[in-house]
Structures are given as C-alpha cells and as structure tokens.
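**Student:** Any chance you can model this:
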Amino acid sequence: MFEGPRGSWQKARKQRARRFGVNILAKLWIRSKQLRALKFSYLRIGSRSRPSQYKVLRDGQIRLLHLKPGHSMSTIQCDFSYVNLDSPGMYLALSYTWGRDPPPIPILVNGKATLVTDNLYLALLHFRKRGIKTLWVDFLCINQNDLAERASQVSLMRDVYCKADMVLVWLGESNALTARAFDELHGLAELVDFDNAIPTEYIRSSAVQDSERWRAISEVLYRPWFRRMWIIQEVLSARKGIVMCGQDIIELGLFLNIINSVHKADMLQQVLSYHPNRIELSDGPMRVSLGQLRFLLTAKFGSVNPLTLWKFNPTLLNFLAETRWAEATDSRDKVYGILSLARTEKKLGYWHRKSEKEKEWCPLTVDYGIPASDVFINVARAVISSTNSLDILRFSRYDASRPQHFPSWAPDWASSNPQIILGHNSLTTTSTNHGEPSWRPSETGTLSREITCLCSPYYSFRDKLTMTVKGIHIDTVFSISPFAHPVDSSIYPHQPDGSAPPDWMEQKQNYLNNVIKWIHDCVDQATKHCSPYPSASETTWTSLWALLNGIYGDEKVQMPKGPQEMLRDLDNVQKSFAALKPHLLAEQSGSLDPLLQIAVNVAVHHFGTCLGRLPESSTACQGKKFATTAGKFMGLVPEEARKGDLVCTVYGVEAPLILRECGDEKFHLIGYAQIQSLAFDDAVAQETFRAGARGAQKKRKEAQIATFERGKRVYTILKKTREFDLI
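**Tutor:** Predicted coordinates:
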C-alpha cells in the first residue's frame, strides 16, 4: 500500500501519481454548490427508508468505517462495524483538519446520505484509490449529535490512536510546492544519521544556500493540520504513521526526524520565513505553527536530562500553557484535546461543597454538555486541588467583556490573544524532598526553603465562582504608562533572495518609534516616582535597565551609564534608521553603484551597533504596561491594570498578583506582575534579626523561622496575612 524504497522515491514519483492520483473531475464537481445540493437531494431520496446509521455504543466500544471500492466519480460509500477497543483488529486512524463548516459534500454511510467536509471527502477519495479499507474517522465514527457519546468517545481517543496499526496524517491536496517538498524531504531522509538526525552544520548551510528547497518545505509546514489542537495527542499516541499530501507520502517518524533536525539547528523559524506568503502568515499562522511544532518535537523527542534519561512528562498545566495558541473548532477542546496526555490525568479533580458539612470529589472528565467557561473553571479547580499549587493563576487575565459566570481567577484557554508568561517553564519539574512537586521551583537557600514551607498555597472554593486565597497587600499601583509595549508584526525582514519585503521598513520604523516612545515614558515615570529606589542593592537606573532587559543582575549586558545616555542611543537609532531607509530602498531596486554599496554596508553596521545598545525589551515587555508603586518600586503589569490596583503577594504564587476591589470585599484578579527587586522572600518577611541583637530576646517569640548564618542563629518574622475573595 505504501511500499517503495526511500532511495528510489523521485524515480517512482510519476508512476505513483498515475497509480494513486485522483481524477481531476472528482475534485472539481465539489466546488459547485448546485451540484452538491443536487447530489445530496438524490442520495437522500434513495435513503429515506433507511434507519439511523448510528447504533448505541457499549462501554469500551468504537465504530470503524469500511470504505467500499469505487471509481473516482462514483459516490463514496462506507459501512460501520462495531468493535471492542480491547481487541479492535486491524484499522488505520485518520489525523486531519475538518475543513469548511457546515459540511457541504454528500456521501453514503450505512446507506444513509451524510454530509462531510471537503477536506475529509478528498481524503476518502485518495484512501479509496489506494485501497485503504478500514478506518477510524472522528467526524463519522462518533455521533456528533449525541453529546454523551461524543464525551465518552473523546475520552478513548488516545487509546484509539495508540492501538491503530497506523495513523494517517492527511495534510490536504497537493500543489507544485508540496510536490517538490516531498521530493526534497525524501532527499533529506538519505542524510538522516544513526542518531535519527541530520547534521546541524548541513541544515544551517543548506538553509542559506538552497532557499528554494526550504521554501517548498515551508508550504507543507504551513498546512492547517500543524495548527490543530488535536495533533499533539494524535502524534504522540501513534505507534507508526504516514504523512500524506495528495498522492505524496512520507513516513511520519522520518518526517519528524527531519523537522526535529531543523529545530535542533535553530533554523525552524527561518525555514517558515521562506514561505511565499510569509508576510500575511507572519502574525497568526506562523506563531501557531512554530509553537505547535516546537512543543510537539519537544514532547516527542525531548529528554530534560540526558544522563538520567528522564523523559518529558508534563502535567496538564504544562500542556495547557504550551498549546494556548493552537486552533480548535470547539473551545472546550483546548482542554479535552490534551487531557488524556497529562501524567496526572487520572488524579485530576476537585472538591465540590454540597453543604456546610458535606462535600464530594468530582473527577475532571470530558463533558460537552457544559459551556466552555465551565470547563475552564473546572480545570482551574482541578489543577489547584490536585497539585496543591496556585501557579495556574499566572495565566489568568482580567477581561471586562467576560460573562459574569466566568470568574477572573480561571484562565481563558481559548483567548485569541494569549500572553507570554515569563518564568513559567514547561520543560522541568522541581520536587520537594518528599517527591511532591514544589509550588516554588526557584527556591534557593535555607531561608527560602523555610519560607516556601510556611507560605504554602492556601485556597478554598466557597462556591463555583468564588475562590479564597491568603496573601499580603504589599503595595499599590501609583502610576502607569498610557499604552502597552507594542508587538513587532514585522517578523521577517528578509526575503529568501536577500531582499526586504516592500512594506517591511515602514512596519519596522513604526514599531521602533512606538518602542522608543514607550521607553521614554518608562524613564520619565521611573525618574519621577522611583528615586531613591527602595532596594539596597540597586539604584533607580540599574533597576530600570534590568527590567527593560528582562534580566536580573546579568553583568554581560552592556549597560549605558545612565538613562540620558540610553535616550541618546534611542535618538541615534532613529536617526540611523531614517538615514539608512532611502539607501535600502535603492539597494532593493538595484540602483546602487559599488561606492554607494560600501556606504550602505557601513551604515547597516552602524545601525546594528546602535541597536545593540538598546534594551532587549521585546520579549520581556511585550503587551505589558510600565508601572510604579506607592512604595517607589517599578515593574511590568497587565495591559488591563490601572492606578489604584493592589499589588499582592499570594501564598502559593511566586509572582506578585494585581488585584482590584470590586465591592463587598470581593476582588478581580487582573493578572500577574513583575516587580523589580521585590522577591517573594522580601515581600513576605517583615523583619530578620540575629540572636543577641538589641531587642532580639523579646521578638524571638514572634519569629516563625530560625536559621543559621555564619554560625549564628537568625530569626525571621513574617508579615500578617489576610484573605482575598476572588470572583
């Protein structure tokens, strides 16, 4: 069915196309709305007397689809069989994107006229041509109108893909670029070494010298399949697989080895930048495809410690965090699509209070009978209750347009604009001495360990919408920048041929001007409201520079002598770019003489030098506002924050949280903040003193922590806490 030696791929390609290619007329008629409607009416008349094609499934049972033979222009016909998943026999499982909704194309299932999507229809055409007979296809094998069955079957999907003899990854119809891409992929397959990788040096040199090869491969990587939420589960569960694009095929494991080689060479983003439509794709599709590919490859091949061979084994929160940009037709699938992969999946649940004295344990299960907001609430409660960690609150972000029944403390995993969460690392797990995950991975030193134990997460759920936490109101937002740090939409400055896209310079100049305006405002606020800085180890200027760079004490970063020097650097960058712009336009049009080309090269070098002196603010500050506090601290806060909001340290969350009182002693969680030089230990400790110091004897009784430092006992008194009711 899929045989053929790898080395003879290109020679056999035309023969394969003739053998497995689908008649062009079979693909053309589906474009006509009138023809589709006419055929559906005809098929429906002939199948009116037929009973429903769906019989009730027993526990542990699935349907399999059996494709009947036929020529390219004949109606696709298939029947169901019912098997136990414990012993299903031989079948293939389909991994694909649904396509247009509502489904427009009629086929016959158990003799009943059934509408399927165009992408599924084309896949079935190709499978029939190849003689594939037994399939599992979610759209057909699950009764989509029966919510209870849908929930039950989705819970089994990991096993469905795991027990399939092969997973068929259908990327859609082929075109000239994808045809070349598969030729190139099979050529690259010859270079895969004994370690299942292509040498990094070859990947890097090839990406520069043979852009047309990678341009073709980028067309494959931009297919909608790579942006799907479900691909993580389907690929990680597959024992074997085939990637199909029209009549072109490649083994899934081989394909992933090639793309992983590109990823390890740190060239994946550059390869995606070679696509002919990279400018249109650079914002949404590029970000999603790149993020999904990176996480899929990490989950498939990643080993955190090569010496211990500890495999990447993430929790549900890790999966949720890394798939926030993925696409799902149903928002609830942002959770259900990866629920069964989490290592703690069977333990996930929460306590539901039935009365003052009675509560029951509710396991987290797939349920399509509740709205997405309830799914996200249940997930938050389950992650918190099952892990005894409040780290999930870092992903919460206030949105005034949220419905009242969707509390601010529950993250919206279906948000169209998820934020980068600095400090959250999906690739590691920190444990306490007892082997339980620590809520505070960055703890170091005896005092920090003691504080971590004493400030462990405290929470309770008074009702479905109210979560009570314990913490300290440590400061208040005093001033805030009028706009958030801009997002750079000009991701790719160069075409594969080395030229710049027509509007790149305008985009870059607008972005640069907005960043400089934002930094000017930061300097102004920091100078007015944060002097002297309350940290003994930092000045106002060193704190600002560290905050803008997203660093904390990194001596390798070249820091200007003061804010005025940085502002002069900003001015130089603007002037350099303005002077460089007309020369770059002339270079792009090919109207430069050799002498001017030398001048342009010097100008580009000078511009790069100026850029190198600017703070690396894009990643750390993207989408954040700069704020100062009443206590003269500075930091980055969510875009929705405003003057008067509370800066709070909550037990169980290392980063400060921004809260806003909304009446009746209730609070909205606005989001998490980064406050420069205000570590968790400093925020919760009221006083630290040595034994023998004046007044130490009286205060010893108040101290909760006693440690040794340089042979002397040191006592720490923690600040008093209060409860916050979050809604």
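**Student:** alpha carbons only for contacts and neighbour counts from here, please
**Tutor:** Noted.
**Student:** Excluding chain neighbours, what is closest to residue 570?
**Tutor:** residue 516 (6.6 Å; C-alpha to C-alpha, 6 or more residues apart in numbering).
**Student:** I'd assumed the one you found was in a strand, is it?
**Tutor:** No - under DSSP: H, G, I helix; E, B strand; the rest coil, residue 516 sits outside any strand and is assigned helix.
**Student:** was I right about it contacting residue 568?
**Tutor:** No - in this structure, residue 516 is not within contact of residue 568 by C-alpha atoms under 8 Å, at 10.9 Å.
**Student:** So which of those two has more stuff around it?
**Tutor:** residue 516 (19 against 12; other C-alpha atoms under 10 Å).
**Student:** measure that one to residue 619 for me?
**Tutor:** 15 Å (C-alpha to C-alpha, to the nearest Å).
**Student:** Need the residues that contact stretch 142-153.
**Tutor:** Residues outside stretch 142-153 that contact it (C-alpha atoms under 8 Å, 6 or more residues apart in numbering) are 54, 57, 62, 63, 366, 367, 368, 369.
**Student:** Tell me which two of these sit farthest apart.
**Tutor:** 63 and 369 (22.0 Å; C-alpha to C-alpha).
**Student:** So these two - more neighbours on which side?
**Tutor:** Legend: neighbour count by other C-alpha under 10 Å for residue 63 and residue 369, higher for residue 63 (25 against 13).
**Student:** I'd like the structure of this one too, to check against the first:
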Amino acid sequence: MSSPIYDQLCLPQKNRDIRLLRLFPGDWEHDIYGEIRVANMDESSYWALSYAWGGGQRLRTLSLNGTQVSVTANLESALRRLRAMKILDLWVDALCINQADTSERNHQVALMRDIYHRSEEVIVWLGEETLTSSDSPTGSVRDAFATLKHILDWSDSLSTQLKTLAIGLETLMGVPWWTRTWVVQEIVVAQKAQIVYGSTTLEWAELATYAKVLDNHLEKCCAKVFDNLSADEQTALYNFINPLLDIESLRSQLANGRPYLLDLLRKFRSRLASDKRDKVFAFLGLGNLSRQEPIKVDYTMTNCEVYQEAALGLIRDTSSLQVLMCGSEWQEGSQFPSWVPDWSAPIPYPGLLAARLRQVSSGLYQASKGKAPEISIYGEPALFHLTGIAVDRISRVGEIMRPFADRADYKIGEDVRDWQKVMPPSSQEYVGGCYSNIAAFKRTMFTDLFFEESRGASRRLDERDSISWGTWWRSNAQGFVNPNLDFDGVDETLETATAMRRFFVTDQGWMGLGPAATCADDHVFVLFGGETPFILRHVAENMEVDQSNFGKPSRFSLVGDCFVQGIMDGEILDDSAKCVQTVSLI
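**Tutor:** Prediction:
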C-alpha cells in the first residue's frame, strides 16, 4: 500500500530527481523522526545506505513527515546508529522509493548505480553486534579489526594472529549483508565507503587492503601455519578474503570498461535477492548488453520473462550460446524453459568451482567453427528454435564423478577405472582420430585442456604435458593418487574436467563428459553458436533424430553442455554425411 508521503512528493520520471531522508537529531533511546523531501541527485549532498533488508516482518515504526512508517528491525537499527553518528541526509531504498508504485520503482532502480556513485559516502550497515557464547559483545570482531590493522607490520607467520582473525572474521562474514545481490553494485560504484558494525567502524578501503595483504601472507610466509589451522579456520579466512577480492577485482574492471553481463551473473550467482528478478536487474548498471538494445528494469515482468529476455539478449549480443552452459538440472513441469538459466535456483556446492572454470575455459573450443547462432522463438507454447548438427545418440554412461574435496582417501583412480569399463575396446582405433580408444579416453579425462597454476588458467593440451599426465596415469594404475606427488596442475585439470560429470559413449563410439543428468538415449548436438557441443533429450520417446528433416524441428529439452573428444574444433561440420537441421527446445 502506498504511503501518503509519496503522494505528496511525486518524482518526475524524466529527470534525475530522488527522495532523500533527513534524520532529526535525538538521543539513542528516543523514537526516530525524520523528513522525506525531493532533491535533484546531481545537486545534492547525501549519504547512501547499503544494508540487508532483513526479515519480511516489519517490526518497527518511524515518524516521517508526521506519518507513521513501518520498517524492518535491521533498518531501524541502522538509522538509530547513523543518527548517533550525525549522518543525517540519507538515501535509503526502502524509504526513498515508493515500493508500491511499479513505474516509479522501475525508474528509480535504473538510477541506483548513479545514486550510489554520486553519494558523499556509502554506509555499509552490517547490523548490530551480537552476543557470543561467552555472553559478551562480539569482541572477536573488534579483535579481528585490531589484528588486521597491524597486518602490514607482520614479519613472521604467527598462528595466534591467524586464529584470532579466523574467530572474528567468521562472525563478521556471517552477517547477511555479504550474501545479498544488490550490495555488489552499491559497494563497487562507491567513491568512498565506511563499514558500520554496531559501534565499530572501518573504512572499506582499509578492509580491502587487509584482505589483499592477508591473501599474500597465506600464499607465502604464512602458508605452513595456514596449513596447520583447522578446516573451519581456513574456511573462515578465505570466506573473508575471496568476497573482498572479488569486489575489488570488479572495481578495477569498471575502471577499464563495462564488465560482461554474463560474467557478472555467473560470478555472483550464489548471492540472494528477495525479489528473484533482481538477480538480473541488480547487475544491469554494471554490465548490460553492448550491441543490442539494453535490458531494462521492468517489474511488470515475471521472473521467467526477465530471465528469458536476459538469455536471448546475451545470445544475440555475443553471437554465442555460452549462456546455455549456465543452466542447472531442468525438471519437466518447471516454469522456466530448459534453455533459460534459472539464476535464482540454489546451486549445489559440489563441483561449483569446477563448473565455473569449465565455463571460463569454453572459449578454447570452437565446436561450431564460429558459426553464428540461428535462433527464433515462435509457436504455442513458445519454442526456442536453433540450427545445428546431430552427432550421435548416447548409448552408455558412467557414474557421477565426485569432487576431489569430498575424498579423504584420494582414490580417484577407482572411479576412472570404472569409467574405463564403459569405453569401447581400448586397442581399437577411435572413431574421431588416428589413435586408440585408450588414448582418446585419457584426453577425454582432461577435456583436452591443461591447467597452468602459474597463470591460474587453462590452455589446450599438447605434447609438453605428456610427462605430467603420464605420471598421474601410472600412479592411478595403483588405485590411488599420492597427495605427496606434485603433478604440476594435473589434479586441478582433472577435477575441473570431471567433477560432478558423467563419462559417456555414443553408438558410433564417440567419448565425452557431460552433466550429471546425462542418460542413455540422450543426443549429442553441435549447435551453431556453441563453443562446445550440447546434450539434448527428446520430449517424446517415439521421436527420431532425422538428419535430413530440415525445417521440421524435433523437440528437445536441454540437458547441458558437454565435451566430446575429436569434435571440439569444428570437425563435425566437415563431415559431408552430416546435415544441418533445426531443433526446438522446450
């Protein structure tokens, strides 16, 4: 329901006017009073609040312009703290935007990048101090801040400092702010930011510097001490470092141009949003489409419509099907088409990092030889039509490969040998090249890539790598990987390639790795615009893949992207026996 405050303070949608909150001074225990007014963003001095909205229940009331307004307990606490800090002119989304007016909301949300960028300072409200099990205020967070302030002076690796940090940082990073989607833009575009956690404050720039220095310590002088910490302590330290470094990396990208929207959607996919449409809208101010009409904030659209528009826009903008690699396991009856990533779906942790690395490395392949996607949407219900070439039907699949981190015994070789039982006779010539099936199988295990630790990136496999992966292979013939052996990136390469994937073989003998959902009778396709092949599943059992049935598309659901040894560089397009056909994805 719209508040009468907004009826009296309308915002024209053809200029850059915003509402600002003026907090009236008051003692800590007094009720909060304030005034909302209209101001021009470019001519005003104000602070912008970045916070987690908190629970859905509105538990507190404020008096604004003489009207009682309900807010969450977390926001009320923030305003009470900021009033005590004499920060009185604020932009707060929950109060300065009429959330009940969709048209105004669309307009103001589209301005949010500029609102935060032009503010005097962004106030990052992490919440009130909590009580520890020792019933004292969270001194561990203050201790952590105090320890961080001396980190530049560390000359020796001392386990006591790291343990103190781990305890405090676990509390600090456990507050909801770090999990929210919108705060990425709010902090990245800030010219200056201050963190407020209860009565404790710290400049964001300081905290970011501490994260970089701590990361350097853990990689170098403190590496041995770090290895001796408990798993929980190690996790706590990196749960502090990684989000800070991600934000600062994005800040550097923005300074040199706009990031790619798909990269933002993938990188921050695990963050949460109360409105699922914000999983896309929250990043449009940082990286939108460059060659197509930009995606607009529109809260009249459904979640599915927003995600579908984003997927289509990304495909057309990049002439690539890379966004199709971002879907999770699709279920029949889902509100989303199988080809549209559901950015709000929970992402299973096992294999998540490996999946991201595979997506980043997909540009090393050219399964469709750079051919632009030929796409259209029509029909009732609407179907997504693409062109491509059917490679073959999958006849056999192996078990799902568990991530290495789940294995205390390092017995990776057992699963690899189980996959070998699925492959065609090892001595026979492989269908996709002048080498044996066992040679093709080995290259499949690495997806024809090699991870270079020095660069933190993958490259295509070549003869330089034969010694490293040959040593790994001989070790696994004994049934285990010795953790004391240094395989120079082989372990990272293998895990990236295989974690939460299935090995499969097709009728003709093609070997590959596909999603965990891959089944026998699925079909491998090379779709125009795809850097990798894709696995598709018929929506009706009696349908056949017809190589010559161009113009009469078969209906499929998208299972996901895959690797197939021997067709990753467009070889299938040179096969005169293969015909281009149209397929329709539900």
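**Student:** Tabulate the contacts of stretch 142-153 of the first structure in CSV, adding columns for secondary structure and distance to residue 408 of the first structure.
**Tutor:** What follows is these, written out as CSV (DSSP: H, G, I helix; E, B strand; the rest coil; distance: C-alpha to C-alpha, whole Å):
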residue, secondary structure, distance to residue 408 of the first structure
54, coil, 41
57, coil, 39
62, strand, 39
63, strand, 41
366, coil, 23
367, coil, 22
368, coil, 22
369, coil, 22
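**Student:** Tell me which stretches of the stretch 351-500 of the second structure form helices.
**Tutor:** Using DSSP state H, counting those that start in this stretch, the helices assigned to the stretch 351-500 of the second structure run over residues 352-361, 412-420, 437-445, 466-476, 490-498.
**Student:** between the second one and helix 490-498, how big is the angle?
**Tutor:** Put simply, helix 412-420 of the second structure runs at 40 degrees to helix 490-498, going by axes from the mean of the first three to the mean of the last three C-alpha atoms, to 10 degrees.
**Student:** The first one now?
**Tutor:** Orientation of helix 352-361 of the second structure against helix 490-498 (the same axes, to 10 degrees) gives an angle of 80 degrees.
**Student:** And the contacts of helix 352-361 of the second structure?
**Tutor:** By C-alpha under 8 Å, 6+ apart, helix 352-361 of the second structure touches 266, 322, 325, 326, 457, 458, 495, 496, 497, 499.
**Student:** next one: the last one
**Tutor:** Defining contact as C-alpha under 8 Å, 6+ apart, one finds that helix 490-498 of the second structure is touched by 353-355, 357-358, 401, 403-404, 445-447, 449-451, 458, 468-469, 472, 513.
**Student:** One more pass at 6 Å, please.
**Tutor:** Applying C-alpha atoms under 6 Å, 6 or more residues apart in numbering, the contact partners of helix 490-498 of the second structure are 354, 446, 447, 450, 451.
**Student:** is it fair to say residue 526 of the second structure lies in a strand?
**Tutor:** Yes - under three-state DSSP, residue 526 of the second structure falls within a strand.
**Student:** how about the strands in the stretch 201-350 of the first structure?
**Tutor:** 241-245, 248-251, 303-305, 310-311, 349-353 (DSSP state E, counting those that start in this stretch).
**Student:** before we move on, back to that, nearest to residue 387 of the second structure among the contacts of helix 352-361 of the second structure?
**Tutor:** residue 322 (15.3 Å).
**Student:** Map that closest one across to the first structure for me.
**Tutor:** Using TM-score structural alignment as the criterion, residue 322 of the second structure maps onto residue 391 of the first structure.
**Student:** got the contact list for the aligned residue in the second structure for residue 332 of the first structure?
**Tutor:** Here residue 332 of the first structure is matched to residue 277 in the second structure, going by TM-score structural alignment. By C-alpha under 6 Å, 6+ apart, the residues touching residue 277 of the second structure are residue 303.
**Student:** now swap in residue 295 of the second structure and tell me
**Tutor:** Contacts of residue 295 of the second structure (C-alpha under 6 Å, 6+ apart): none.
**Student:** how about residue 182 of the second structure, what does it touch?
**Tutor:** Contacts of residue 182 of the second structure (C-alpha under 6 Å, 6+ apart): residue 282.
**Student:** Map it onto the first structure.
**Tutor:** So, by TM-score structural alignment, residue 182 of the second structure is matched to residue 230.
**Student:** And for residue 31 of the second structure?
**Tutor:** Using TM-score structural alignment, residue 31 of the second structure sits opposite residue 75 in the first structure.
**Student:** swap in residue 286 of the second structure?
**Tutor:** In the first structure, residue 286 of the second structure lands on residue 341 (TM-score structural alignment).
**Student:** Neighbours of that match, how many?
**Tutor:** Count around residue 341 of the first structure with other C-alpha under 10 Å applied: 19.
**Student:** Same check on residue 28 of the second structure?
**Tutor:** 11.
**Student:** For residue 141 of the second structure, which non-adjacent residue is spatially closest?
**Tutor:** residue 168 (4.2 Å).
**Student:** Then residue 600 of the first structure?
**Tutor:** residue 583 (6.5 Å).
**Student:** which SS state does that neighbour fall under?
**Tutor:** Strictly by three-state DSSP, residue 583 of the first structure counts as helix.
**Student:** what stretch of the second structure lies opposite stretch 149-162 of the first structure in the alignment?
**Tutor:** Using TM-score structural alignment, stretch 149-162 of the first structure pairs with 104-117 in the second structure.
**Student:** check contacts around the match of residue 322 of the second structure.
**Tutor:** With C-alpha under 6 Å, 6+ apart, residue 391 of the first structure has these contacts: residue 653.
**Student:** What ranges does the stretch 151-300 of the second structure have for its helices?
**Tutor:** 159-172, 183-188, 204-219, 223-227, 231-255, 261-267, 278-281.
**Student:** Could you figure out how far the longest one is turned away from helix 159-172?
**Tutor:** I take that to be helix 231-255 of the second structure. Using the same axes, to 10 degrees: helix 231-255 of the second structure against helix 159-172 is 70 degrees.
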